[in-house]
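Q: Sequence and predicted structure are below.
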Amino acid sequence: MKYIALLISFLWVQSVFAQSKLPVIKATSKNVAINDGGYLDKNAWSLNPNIKLDVFTADRTRKTKWVTFYTDIDSIRVKVKPGTKYNFVVVLNGRDSFYTQIASAIHPASLLSNTIAKPDTIPFTLTAYNAIQVTSVINNTDTLNLHFDLTSFDFHLTKDAIVKKTKLLSNQPDALAGKTTPNYNNLNKVFKLQMGTIIWNTPEVIPTMVTAHDMDGRFGWNLFEGKQVEIDYDHHLLIIHSKLPKALKGYVRSKLGFTHSYAYIKGTFEVADKKFTGNFLMDIGSEQALILDSTWAGRQGFSKDLKVIKTSILHDPRGVKYETRTVLSPIFKLNGFELTNVPTLILGSKNPSGFEINYLGNDLFKRFNIILDFKNDYIYLKPNKLTGLKYRA
């Protein structure tokens, strides 16, 4: 059986690359730099001999862009359109061939018109830490609590939950008995994952150490590419539509932007006679209201005259300390809606995301019913019954 599986895998790779005269670039080093639509990462890629087809997924955009791979001695430049992929070969030291693919983050199927009229519904609980908690069942047997995370991708399960709440390590009895360290790269297959009325067959599940308070893992926005996701806090439902709902009275629309494949929206502070407009990722796994990038805040000259209501030290999963200040912002506007006296946490060090961006936490975001249109890249907001709640300090 092992040899048959290897043969099938080999034939699959051959079929992927069954093109006449595939483009070839040369290299004498495994390290590859990538320019993705104008963003150059000198340490983006490493040639991996253990992967038969190595796929680089370009940052999400609905615009056509160029992606360039740079080896130490050669390069290839590829035009990437939504729904496309491009195959080529990297030859290392004149001997070893690395089959490589550059793919759009937007799957071709998400570009097609969906005729399914009935939406899927996923009940959720809003936790004491402002996380959207969803009961999820893996392989018909294991029940976990996952949170919906707009700053994440795919499915992630915590290593602790994998050990204690699933049968994904049943093939490693010594690890379950505590005799050896679990090999999280050799989990049993997840053949089914269900949340509410929606089912994913053979989804990729990634182990993690990071998730919201008291959660067993998280699931990201890209699972709903090409669809409309309605977050109804009044009725505690995620509703997945194949076409935009017609009942949009009271909703205000604005454009969704994307950076590094993360969706963001614009928001504006008003302080005295000054306005400060920035881009905000939607971190609905965060218990905070607003979190500002220290570089953005410094460059804008933000918060100089605002009242400091709290200082604290945060630790990330690696143990790195981040000193923060929380100030009280008199006015923050989102989609034309005005929110007053919003606690605003300002990071005291470099943004852990690696690029300049602010965050909209769920202590603010939960005050709106939301429709995220991942087919046309718009967001719709409407104030809900949580609007008048007191913010966390």
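A: Okay, I see it.
Q: Only C-alpha atoms from now on, for both contacts and neighbour counts.
A: Will do.
Q: Find the centremost residue of this protein, please.
A: residue 152 (2.3 Å; CA atoms, centre = their mean).
Q: Could you pull up the residues touching the closest residue to that residue other than its chain neighbours?
A: Among residues not flanking residue 152 along the chain, residue 220 sits closest, at 4.5 Å (CA to CA, 6 or more residues apart in numbering). Shown in contact with residue 220 (CA atoms under 8 Å, 6 or more residues apart in numbering): 148-155.
Q: another structure for you, compare them:
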Amino acid sequence: MKTLISKNTLQLLLTLCIWVIYSNQVIAQSSAKTYSIPFKLTSQNNIAISALINGQDTVSLMFHTAANSLTLTTDAISKMKSLRFEGADTVKSWGGGENSSRYSKNNLLQIGKKKWDHIPLWENLNSGPGTGGKFGPELFEGQFIDIDFDKKIMTISKDLPAKAKAYIKLEAEYKDDMLFINASCEIGTEQLSLPFLIHSGYAGAVLFDDTFTNNNQLDQKLKIVSEKNLKDSFGNVLTVKKAVLPALLMGENKLNEVPAGFFKGAIGRQKMSIIGGELLKRFNIIISADRKAVYLKPNSLFSLPYPAS
């Protein structure tokens, strides 16, 4: 009888051990599928994230929804010891013009506890103020990107967060490593719909493309409040007119008296319309893993007054 009890006890203990090991593996796998990245929202509406390059060099990187590679500024590079450049190539910036850029093929990038091996990086002249470079959604390929501006946390996961049920879902198009959604503009008596590039690297609210600007005579139909010079990441200077857009509709979300910019007289240089950080920060945002949808929910910044032009 004693032998039988010992065998049963042994079997029970063995079963419990297997169950504990399995449970821990499931928890570990679930944890590995989701990780959080704290960020700072800068005064220029950029998402700034602390990173480590090659285990040695610390740098603040801007999360840039329209970027397709890791880039570092010339100034940031000058302060680093771990980089080795293999050559240079010609690249094109969104502001126009071709520029020579050095590249480094094989680097280790660490953000929080997450590491990426064999990462190539490129040299740029500029990034968002207070940051030494930028990276884009390609780092999180095949994963959901949850940007919570209330908590200042970006969460990366394999599954759609349950809270997405409370968000408004918009169809998106991911083309040439850039993410677009459709939004409608109220201009005079018209409501005009067009695709906008989601551009977290642009500090402003809205920037219209040249074709839309000229076809709809925005300089005549919108109230102009100022003019301003912009520089892209390679130093190309662009003069933008600032105006007030009566209303912008993003799904069921309506924003009134929205600051908008455009380049008067330019033809074909600004090829796409942009929604920038001044608007994006007003929503908590989830980008789908396949980049075919964007989920929006107004947050605590939604009714924040727009800055004076």
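A: Alright, I've got the coordinates. None of the values given here were measured: they were computed from a predicted structure.
Q: coming back round to it: in this structure the residue nearest to the centre of structure 1 contacts residue 217, no?
A: No: assessed by CA atoms under 8 Å, residue 152 of structure 1 is found out of contact with residue 217, at 10.9 Å.
Q: Next, the buried residues of stretch 70-79 of structure 2.
A: 70-74, 76-77 (16 or more other CA atoms under 10 Å).
Q: Give me the range in structure 1 that it lines up against.
A: Per the alignment by TM-score structural alignment, stretch 70-79 of structure 2 matches residues 155-164 in structure 1.
Q: and the longest helix along structure 2, what other elements does it pack with?
A: Using DSSP state H to define each element, structure 2 has its longest helix at helix 2-33. The contact analysis (3 or more CA pairs under 8 Å, 6 or more residues apart in numbering; DSSP states H and E) places helix 2-33 of structure 2 against no helix or strand.
Q: Could you check how far it is from the centre of its chain?
A: Relative to its chain's centre, helix 2-33 of structure 2 lies at 43 Å (CA atoms, centre = their mean, to the nearest Å).
Q: compared with structure 1, how much does whichever helix or strand comes after it deviate?
A: Using DSSP states H and E, the next helix or strand after helix 2-33 of structure 2 towards the C-terminus is strand 35-38. Compared with structure 1 after fitting, strand 35-38 of structure 2 deviates on average by 0.9 Å (mean CA distance after the TM-score superposition for structure 1).
Q: give me the stretch of structure 1 that the very next helix or strand once past strand 35-38 of structure 2 matches.
A: Using DSSP H and E, the helix or strand that follows strand 35-38 of structure 2 in sequence is strand 40-41. Residues 125-126 of structure 1 are matched to strand 40-41 of structure 2 when aligned by TM-score structural alignment.
Q: what's in contact with that stretch?
A: Taking CA under 8 Å, 6+ apart as the rule, stretch 125-126 of structure 1 contacts 131-134, 236.
Q: how about the helices in structure 2?
A: 2-33, 74-78, 210-215, 218-221, 277-280.
Q: Flag every buried residue along the longest one.
A: This points to helix 2-33 of structure 2. In helix 2-33 of structure 2, counting by 16+ other CA under 10 Å, buried: nothing.
Q: Residue 236 of structure 2 is nearest to which of the helices of structure 2?
A: helix 74-78 (15.7 Å; CA to CA).
Q: Just give me the mean distance for that closest one relative to structure 1.
A: Averaged out, helix 74-78 of structure 2 is 1.6 Å away (mean CA distance after the TM-score superposition for structure 1).
Q: From the contact counts, what lies against that helix?
A: Counting by 3+ CA pairs under 8 Å, 6+ apart, the packing neighbours recorded for helix 74-78 of structure 2 are strand 114-124.
Q: so what secondary structure elements neighbour the strand it packs on?
A: strand 70-73, helix 74-78, strand 98-111.
Q: which residues of structure 1 does that strand align to?
A: With TM-score structural alignment as the criterion, strand 114-124 of structure 2 aligns to 198-208.
Q: again with stretch 179-187 of structure 2
A: Under TM-score structural alignment, the match for stretch 179-187 of structure 2 is residues 263-271.
Q: can you pick the most crowded of the contacts of stretch 125-126 of structure 1?
A: With neighbours defined as other CA atoms under 10 Å, the most crowded of the contacts of stretch 125-126 of structure 1 is residue 132; it has 29 neighbours.
Q: didn't that one look like it was pressed against residue 285?
A: Yes: in terms of CA under 8 Å, residue 132 of structure 1 counts as a neighbour of residue 285; the distance is 7.1 Å.
Q: before we move on, the earlier item: quick one, which of the helices of structure 2 gets closest to residue 238 of structure 2.
A: Per CA to CA, nearest to residue 238 of structure 2 of those: helix 210-215, 12.5 Å.
Q: what span of structure 1 lines up against that closest one?
A: So helix 210-215 of structure 2 sits over residues 294-299 in structure 1, by TM-score structural alignment.
Q: The matching stretch vs structure 2, average offset?
A: Stretch 294-299 of structure 1 sits 1.5 Å off on average (mean CA distance after the TM-score superposition for structure 1).
Q: Alright, I will stop here.
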